[in-house]
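*Asks:* pasted the sequence and its predicted model underneath.
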Amino acid sequence: MGFPDLLSMVDIALAILVASFAGVVKGMVGFAMPMILISGLGSFLAPELALAGLMLPTLATNAWQGMRDGLRAALASLARFKLFLGVGALCLFASAQLVGVLPAAVLLTVIGVPLVFFAVWQLLGRPLTLSEASRRIEVAMAVLAGSLGGLSGVWGPPVVAYLTALDTPKAEQMRIQGVLYLLGSVALVIAHTGSGVVTRHSMAFSAVLVPAALAGMWLGYRLQDRIDQAAFRRATLVVLLLAGLNLIRRGVLG
């Protein structure tokens, strides 16, 4: 069965709309594209095809986001979070091989609940902050992010919660998220070449969504450049809250 046989024109049009919206949100707050894509595409496509569909748009938009301030700044962010990246990548590769074997419902719920608590607590004006990066906390968040990413293709929320708790400035947080997610995107594609998710036909579908995702991200950037640090933080927390609720929904309802 080839790519044209997998989807109808209505399916493709809906997928492009979902990718455009995901791009707008990512341009505004720097994350949530995999969450929106896997949720949106998964509502009318097979889970494996939805997971494959998010891969190339996520890869392309993360490359743009990570390199927006130049290669030198991106390398500096890479050096700062090398421990996070290493641990996260190992967990992503390991958990990706369990797709279709290990139910992700428990993991999704376990991660979603504290994310909702964190976002609500912050939005109520009761900050939970880290004065400086802790190696133990960094490793713990990397394990969560990598494991969730391998199983579901969504690894952003734990990363955002960690960076928000560190009170990272807007421009730096956008860049760091881009660099971390870029390498995570590459690892996700490589990891799933052995799981059966990445095929010639599924990647053709994923490639169709790239232009829409990039166009949406361009619009999101225009909106993000107009808001200050406080507004950016609130927007990030609102999207993080929605991400956590979505993880719980997926964990409970499937």
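*Replies:* Happy to help now that I have it. Residues are numbered from 1 along each chain as shown.
*Asks:* CA atoms for contacts and neighbours, from now on please.
*Replies:* Will do.
*Asks:* and the spatially most central residue of the chain, how far from Leu107?
*Replies:* In the chain, the C-alpha nearest the mean C-alpha coordinate belongs to Gly156, at 3.8 Å (C-alpha atoms, centre = their mean). According to C-alpha to C-alpha, to the nearest Å, Gly156 and Leu107 sit 14 Å apart.
*Asks:* burial measure for Ala140, as a count.
*Replies:* If you count neighbours by other C-alpha atoms under 10 Å, Ala140 ends up with 16.
*Asks:* for Leu14, same thing?
*Replies:* The burial count for Leu14: 15, using other C-alpha under 10 Å.
*Asks:* residues in contact with it?
*Replies:* By C-alpha atoms under 8 Å, 6 or more residues apart in numbering, the contact set of Leu14 is empty.
*Asks:* need the longest helix for the protein.
*Replies:* If you go by DSSP state H, the chain has its longest helix at helix 229-253.
*Asks:* need the residues that contact that one.
*Replies:* Residues from elsewhere that reach helix 229-253 (C-alpha under 8 Å, 6+ apart): 29, 32, 35, 104-116, 119-120, 122-123, 157, 160-161, 164, 169-170, 224.
*Asks:* got another, please set it beside the one above:
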Amino acid sequence: MDLSLSLPLLAIVGATFFLAGIVKGVTGMGLPTVAMGILGALLSPLAAAGLLLAPSLVTNLWQLLAGPRLGTLARRLWPMMAAITLGTLAGSALLAGGEPALTTRALGIALVLYAAVTLIVRPFRLPEAWEPVASPVVGLTTGIVTGATGVFVMPAVPYLQSLGLGRDDLVQALGLSFTVSTLALALGLAWHGSLAGGNWSASLLAIMPALLGMAAGQRIRARVSLIAFRRAFLLGLLLLGLDMASRGLR
């Protein structure tokens, strides 16, 4: 799908990625989720996914490479990463299939599930003995959801949070998962012929507002309650997801 952005739409895209960057700067995640949520309500999810690829890749690589234990985490999580790749390639057929109403509802459901699970489910610790089986299952499920909706977080984020990783390791593990998901999504959309040159040009333009938003978010993080900020962010996603999931049903 080739994107041509008018000036008003370009301004909306820039503002969206600045806001998404703020969320990522404050919480350490959320850029693709916010971008897909807002842009998916204005454009088709396929067009929104094409826009998020470059800023998502740059910001997640930054998060991935800033941590101290990439090699250790990659060895531990490679079954999950391999499964994410396979699942994304399979799921991207839905996103690239040209059914905006279906993919919009699927995106809305993904946003609702992520927001509801994060708001309601208490943190838990997965027994280490379950990890060899759970890791590829979670990866495959995450990949299918990523390929179908452009949202990388379910069920990868709750799963990684359940592994008992230290704060820095968790941030780096999330960066690894999101980076692999971004690359796999780009590969899947390209495989289905859904990434034209205009998509990459528009996506590259979104990098700068995303980075500026991240820098602003890192400053804001020291001045706000992280719990209150995350709750407001998740409630906003929940309402947005409910609206998108209900389209065509009313």
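*Replies:* Arrived safely, thanks for sending. Note that the coordinates shown come from a computational prediction; the quantities given were computed from them, not determined experimentally.
*Asks:* mind listing the helices for the stretch 51-200 of structure 1?
*Replies:* 55-67, 71-80, 82-96, 105-123, 135-152, 156-165, 170-191, 200-208 (DSSP state H, counting those that start in this stretch).
*Asks:* dump those helices to a markdown table, plus distance to Val25 of structure 1.
*Replies:* Formatted as a markdown table, those follow (distance: least, C-alpha to C-alpha, whole Å):
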| stretch | distance to Val25 of structure 1 |
| --- | --- |
| helix 55-67 | 12 |
| helix 71-80 | 21 |
| helix 82-96 | 24 |
| helix 105-123 | 17 |
| helix 135-152 | 19 |
| helix 156-165 | 13 |
| helix 170-191 | 12 |
| helix 200-208 | 19 |
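*Asks:* return the residue of structure 2 aligned against Ala13 of structure 1.
*Replies:* Residue correspondence to structure 2 (TM-score structural alignment): Ala13 of structure 1 is matched to Ala11.
*Asks:* that match: how many residues sit nearby?
*Replies:* Neighbour count for Ala11 of structure 2, taken as other C-alpha under 10 Å: 11.
*Asks:* picking that back up, the residue nearest to the centre of structure 1 pairs with which position in structure 2?
*Replies:* Under the alignment (TM-score structural alignment), Gly156 of structure 1 maps onto Val153 of structure 2.
*Asks:* for Trp218 of structure 1, find the nearest of the helices of the stretch 51-200 of structure 1.
*Replies:* helix 55-67 (9.6 Å; C-alpha to C-alpha).
*Asks:* what's the average distance of stretch 139-149 of structure 1 to structure 2?
*Replies:* Once fitted to structure 2, stretch 139-149 of structure 1 is off its aligned match by 1.4 Å on average (mean C-alpha distance after the TM-score superposition for structure 1).
*Asks:* quick check: Pro157 of structure 1 touching Pro114?
*Replies:* No: assessed by C-alpha atoms under 8 Å, Pro157 of structure 1 is found out of contact with Pro114, at 10.6 Å.
*Asks:* could you find the closest non-adjacent residue to the residue in structure 1 that Gly175 of structure 2 lines up against?
*Replies:* Using TM-score structural alignment, the equivalent of Gly175 of structure 2 in structure 1 is Gly178. Nearest non-adjacent residue to Gly178 of structure 1, counting by C-alpha to C-alpha, 6 or more residues apart in numbering: Gly66, 3.9 Å away.
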